[in-house]
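1. Prediction below, plus the sequence it came from.
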Amino acid sequence: MKRVITIIVVIVIALGAIAYVLSNNKKKNEEKTAFIAKGSGAVAVRVASVEKKAVDLDFSANGNFIPKQELNLLNENAGRISAIYVKEGDRVSRGQSLARIDAEIINTDRQTAEATYQNALRDEARYQSSYQTGGVTQQQLDQAKLATRSAKLRLQASQKTLSNAVIKSPINGIVNKKYIEIGAFVNAQGTQLFEIVDVSRLKLKVNVNESQVANLKIGDKIDIKSSVFPTDKFSGQITFIAPKADGTLNFPIEIEVANNAKNALKAGMYGTAVFNFPQQAPSILIPRTSFVGSVSSNEVFVLDKASNTSKLRKVVAGRILGENVEILEGLNEGETVITSGQINLTEGSPVSIVK
């Protein structure tokens, strides 16, 4: 019995809470629409003057610096590490030796390939001489030539393998990580040896919206700021603009940034791209909320001051600039557009301006 009473009490409390929330929401909705329909059938609206304003296209976007070049250097040959010439943090140049693999077995293979090639050359010379006197057929001579070419290719491959016993850096950069030690055995399946990064030039990845990306192009010069080095100035150049928006309807772009002489900027730091544009001529701007439905409708209600009624007007919208929209055709300075209450308006509806 007590359990039944408890359940009933819980249900009553829940219903009371729901009723309170609904009542509260109703009051809020009434407050939001309080400006609608005040006496004499007039629709309460808010308005804004149509005037020319300076167009400011400047904006900034934040992102992270990443290396322009980074490389995980893998091994190509199996063997034991016999020497390491660099340590983490060392700056290396392209072609510089980083480590060496014990080349005893590799060198033996090269010597065997060399001996095989020399023997094939001698055999080919003998077959060539015998062919001229009729001692061997053309087919036997061709087989000897083929054996020589095969032996030469094996020799070239073994020479390349021997040269790869000395591991060299393929790029300029800094040794960020060293994964090997002297005496360690590495196999030929791509053992990771070093991580090398080049921070002399970095990339700053940022996202911009559709109205911003429309004013950008590859090659644009961009000012770069770093909160870690507020007094230092950096410059960049747009190298990539995504042709397709991401899931948030933003467009990823990449800006290549030249580091300073001290390579102060590090990969992973935050950066701010400052996009500055030439001063624009003033344009007619109206609030984005002036449009009936959406900007794409190209329709707004204009206030007829003489009769205090609404007039539907076709316009041509231009750029969307934040909360404002540029108007190319359809409105003149000095007119007044209705910015709220349009849902209750038709052509010629009487209106009451809410201030």
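-> Thanks, I have the structure now.

2. all contacts plus neighbour counts: C-alpha atoms, from now on.
-> Fine.

3. count of neighbours near Thr231?
-> 9 (other Cα atoms under 10 Å).

4. ditto for the one 5 residues further on
-> Other residues near Gly236 number 23, with proximity taken as other Cα under 10 Å.

5. what about it, which helix or strand?
-> Gly236 belongs to strand 234-241 when assigned by DSSP states H and E.

6. buried stuff in stretch 269-286?
-> For stretch 269-286, the neighbour count (16 or more other Cα atoms under 10 Å) marks Tyr270, Gly271, Thr272, Ala273, Val274, Phe275, Ser283, Ile284, Leu285, Ile286 as buried.

7. Check stretch 88-96 too.
-> Val92, Gln96.

8. following the longest helix along the chain, which helix or strand comes up?
-> In the chain, with assignment by DSSP state H, the single longest helix is helix 2-32. Remark: after helix 2-32, the chain's next helix or strand is strand 43-49, criterion DSSP H and E.

9. put this beside the first:
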Amino acid sequence: MTNPPPDGARLQDLDALRLDPQLRAGATGRSGRTAMRLGLLGLSALSLIGGWIYFERPAFLLHEVPVVRVTRTFPSQAITLFTATGFVVPQVRAQVASKATGRITALEVREGDRVEAGQVLARLENADLEAARARAVANVMVSEAQVSAARAQLAEARARLTEFEAEARDAARVRKRAEQVARERFLAEQDRDAAIARDEKAAATVTRARAAIDTAVAQIAIAEAQVEAARAALREAEVAVEYTIIRAPFTGVVLEKFADIGDVVAPFAATAAAKGAVVTLADLQSLEVEADVAEASLVRAQVGQPAEIVFDALPDIHLRGRVRQLVPTVDRGTATVLVKVALVDSDPRVLPGMSARVAFLARELEFDEQLARLTVPLEAVDERGGERVVWRVGPGGHLERVALGELPILGEWQVVSMPLGAEVRTDAGAWSAAGTRSIPTRSALVEGDNVVLGPGLELQPGQRIRGRPLGGQDHE
């Protein structure tokens, strides 16, 4: 066990642990200067942040207001009675098939090809039918030759009849003279008998010649009938060959192709391995929209009613239409009536099967009413001092004041830009008789710009705001 150190030794150890007063004073001075520097840096940072907030106004500090986009609106919306959806279908459409059974040896069209009425679409193997047609042609030639031979025989029989008739007349004269001389007993009886026999023989020859003529006439009739029969057989053979050539029944466009070279086709797909139709053909000049109209709206639809058609795949195209037919049957499952709307205008981009929206209109559209206007909701219009303006949200959220002038109102929308050459309407139903003028399409506002909705605040040009976009802007 060790003994503790004496008290003197412990005091010396504590003195060794004390700091030098001079060193302690130097350390205190340095820490004070560091604190001052840190304070100055903090004040500078606060000044910079305050200046940035004052001059830049970050978005989270700006006043938030609702904004809407400038969109396109068509004038037809103001005179639309109701709308319906449907699909584009051609009035003239056919699945072209063959009336004969055979293997396709040539397919001369593909999808999208335009064909004329009567144009060859496909060919089937027909060597046997071609041989039958050649045989029918030969039979026709043989029958016609037989007619010619019969006519020659008739001519020969008539010539012989002429000769025999002359001989019979001469024999009749000789007999008459012989009988007269014999009565006067100047001629032997045997000579008289010879004259009589000659006369009777000549008469019999004439009778046979006339019978030969009748026979020749009958032979001609038979030969001509054989010609007609041969020609009918030829036509039959030609029809059989024609059945192996598939032609377009009308002018149109090939929509679908169901068979290829080597496939067997048969009428109505008579066998499991055979194809039915070869192609589907449609006349794209006869396109129409079949729309399903709610039965509650049917009272406002009538044949001949104007309409406007918009296609989902081509939203920029608005075509005029006209109600062609109201199918007099209600679908019990959907409570709709099929209405067929013919296209008055055409566009090569419109294809069968496209979905479409049909607006049934209260009146015909004027020419320039088919052009879109740039619009904003009426709630975005600010009227100050008798002037109508909208507030456009520019770059950085700065407000720009845009005057509307005499631009019209279109239903629930304010027009902010008119198409070039369009005339201002004074109301939704009639054109102004005087004072109509064209307004250029150029404007401070363009499609997609944001404008303040419900500008009830005291807005000023150049003021910065934070916009809150609203949905539901698609009102084309």
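-> Thanks, I have it. Computed from a predicted model, the values in this text were never measured in an experiment.

10. follow-up on the earlier one: for the buried residues of stretch 269-286 of structure 1, which two are the farthest from each other?
-> Greatest spatial distance among those (Cα to Cα): Tyr270 and Ile284, at 37.0 Å.

11. rewinding a little: and the following helix or strand past the strand holding Gly236 of structure 1, what does it pack onto?
-> The helix or strand immediately downstream of strand 234-241 of structure 1 is strand 251-258, counting by DSSP H and E. Strand 251-258 of structure 1 makes packing contacts with strand 192-208, strand 234-241 when contacts are defined by 3 or more Cα pairs under 8 Å, 6 or more residues apart in numbering; DSSP states H and E.

12. Just want the angle from strand 251-258 of structure 1 to strand 234-241.
-> 140 degrees (axes from the mean of the first three to the mean of the last three Cα atoms, to 10 degrees).

13. so what corresponds to Glu165 of structure 2 in structure 1?
-> In structure 1, no residue is matched to Glu165 of structure 2 (TM-score structural alignment).

14. Can you get me a residue count around Glu165 of structure 2?
-> Glu165 of structure 2: 19 surrounding residues under other Cα under 10 Å.

15. what separates it from Thr215 of structure 2, distance-wise?
-> 18 Å (Cα to Cα, to the nearest Å).

16. residue in structure 2 matching Pro91 of structure 1?
-> Quick fix: residue 91 of structure 1 is Arg, not Pro. With TM-score structural alignment as the criterion, the equivalent of Arg91 of structure 1 in structure 2 is Arg114.

17. give the contact list for Val208 of structure 1.
-> Shown in contact with Val208 of structure 1 (Cα atoms under 8 Å, 6 or more residues apart in numbering): Ala61, Asn250, Phe251, Pro252, Ile253.

18. Trace the first one over to structure 2, please.
-> Using TM-score structural alignment, the equivalent of Ala61 of structure 1 in structure 2 is Ala84.

19. Assumed that match was part of a strand.
-> Yes: counting by DSSP: H, G, I helix; E, B strand; the rest coil, Ala84 of structure 2 falls inside a strand.

20. distance of it from Ala230 of structure 2?
-> Distance from Ala84 of structure 2 to Ala230 of structure 2, by Cα to Cα: 61 Å.

21. Surely the match of Ala61 of structure 1 is in contact with Leu361?
-> No: look at Ala84 of structure 2 against Leu361 with Cα atoms under 8 Å: they stay out of range, at 11.7 Å.

22. ok so, going back, for the helices and strands packed on strand 251-258 of structure 1, which one sits closest to Ala19 of structure 1?
-> Of all these, it is strand 192-208 that lies closest to Ala19 of structure 1, at 44.2 Å by Cα to Cα.

23. how big is the offset of the following helix or strand past that closest one relative to structure 2?
-> The helix or strand immediately downstream of strand 192-208 of structure 1 is helix 210-213, counting by DSSP H and E. When structure 2 is superposed, helix 210-213 of structure 1 averages 5.3 Å from its matched positions, counting by mean Cα distance after the TM-score superposition for structure 1.

24. what residue lies at the spatial centre of structure 2?
-> Nearest to the geometric centre of structure 2 sits Leu351, at 2.4 Å (Cα atoms, centre = their mean).

25. how near is the aligned residue in structure 1 for that residue to Lys178 of structure 1?
-> Using TM-score structural alignment, the equivalent of Leu351 of structure 2 in structure 1 is Lys266. Here Lys266 of structure 1 is placed at a distance of 19 Å from Lys178 of structure 1 (Cα to Cα).

26. so how many other residues sit close to the spatially closest residue to Arg93 of structure 2 that is not a sequence neighbour?
-> Excluding the flanking residues, the one nearest Arg93 of structure 2 by Cα to Cα, 6 or more residues apart in numbering is Ala282, at 4.2 Å. Applying other Cα under 10 Å, we find 25 residues neighbouring Ala282 of structure 2.

27. all strands for the stretch 151-300 of structure 2, in order.
-> Taking DSSP state E, counting those that start in this stretch as the criterion, the stretch 151-300 of structure 2 carries its strands at 245-247, 252-257, 264-265, 277-282, 287-294.

28. As a markdown table, those with distance to Leu41 of structure 2 would be great.
-> Listed next are these as a markdown table, based on distance: least, Cα to Cα, whole Å:
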| stretch | distance to Leu41 of structure 2 |
| --- | --- |
| strand 245-247 | 92 |
| strand 252-257 | 78 |
| strand 264-265 | 92 |
| strand 277-282 | 82 |
| strand 287-294 | 74 |
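
29. Any idea which of those strands gets closest to Ala204 of structure 2?
-> Here strand 245-247 is closest among those (Cα to Cα), at 61.3 Å.

30. hmm, who's touching the closest one?
-> Against strand 245-247 of structure 2 from outside (Cα under 8 Å, 6+ apart): Val96, Ala97, Ser98, Ala117, Gly118, Gln119, Val120, Leu121, Ala122, Arg123, Leu124.

31. That one against structure 1, how far on average?
-> Strand 245-247 of structure 2, aligned to structure 1 and superposed, deviates on average by 2.9 Å (mean Cα distance after the TM-score superposition for structure 1).

32. Mind telling me what element Leu48 of structure 2 is part of?
-> Using DSSP H and E, Leu48 of structure 2 maps to helix 21-56.

33. what range in structure 1 matches that helix?
-> Alignment note (TM-score structural alignment): helix 21-56 of structure 2 is unmatched in structure 1.

34. After that helix, which helix or strand is next? Please name it.
-> Per DSSP H and E, the first helix or strand lying C-terminal to helix 21-56 of structure 2 is strand 64-69.
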